[in-house]
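Trainee: coordinates for the following, if possible.
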Amino acid sequence: MQLTVTAAALTIIQPKLDDRTVTLLSYDDGVGPYSPHGLEALQIAFKLILITDHMPMDDYELKID
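Mentor: Have a look, this model is predicted:
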């Protein structure tokens, strides 16, 4: 899998990253702690979610380098 991030998106994301940041790629299906429930969850979409290393990650088992 390859995820390409534009320079414009990187200028928004990079200031939020530090040693405790965990980056999640979440399938927006309305299931899990970081996926909203409702009509938008019925569409095919992915979200890039930034959390700290102390937040729950139980629904995110696959690690991608």
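Trainee: contacts and neighbour counts: CA atoms only from here.
Mentor: Will do.
Trainee: just the element for residue 12, please.
Mentor: helix 7-13 (DSSP states H and E).
Trainee: what residues of the helix or strand following that helix count as buried?
Mentor: The C-terminal neighbour of helix 7-13 among helices and strands, as given by DSSP H and E, is strand 21-27. By neighbour count with 16 or more other Cα atoms under 10 Å, strand 21-27 contains the buried residues 24, 26, 27.
Trainee: tell me the one of these nearest residue 46?
Mentor: The nearest member of the buried residues of strand 21-27 to residue 46, counting by Cα to Cα, is residue 27 at 4.5 Å.
Trainee: here is the second sequence; please produce its structure so I can put it next to the first one:
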Amino acid sequence: MSRYTKEHYEDVAKVLKENRAWAIRMDSTYGRAVMASTIGQFADLFAADNPEVCRYCGDSPTAAKVR
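Mentor: This next block holds a predicted model:
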């Protein structure tokens, strides 16, 4: 089931708000680091919604642990 819910959009807004505040206070060097952090946080959010799946059998490594 997709995690694209009100909670997901609130998470995205929180990440943007936190990193925007840091970027405003920093110079361009630190701004780039903040953007890298933002990218990483978004990658984590979207990875949580799209867990790994085996290309050959379709099983998920996390599903195997639950069984």
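Trainee: give me the TM-score for these two chains.
Mentor: Scored by TM-score structural alignment, normalised by the length of structure 1, the superposition of the two chains gives a TM-score of 0.24; 23 aligned residues with a Cα RMSD of 3.1 Å.
Trainee: now render the buried residues of strand 21-27 of structure 1 as CSV, adding distance to residue 52 of structure 1.
Mentor: As requested, these are exported to CSV (distance: Cα to Cα, whole Å):
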residue, distance to residue 52 of structure 1
24, 11
26, 15
27, 19
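Trainee: what's the closest of those residues to residue 50 of structure 1?
Mentor: residue 24 (6.3 Å).
Trainee: what residues are up against the closest one?
Mentor: 47, 48, 49, 50, 51, 60 (Cα atoms under 8 Å, 6 or more residues apart in numbering).
Trainee: if we go by neighbour counts, what in stretch 37-52 of structure 2 is buried?
Mentor: For stretch 37-52 of structure 2, the neighbour count (16+ other Cα under 10 Å) marks 38, 41, 42, 45 as buried.
Trainee: all set, thanks.
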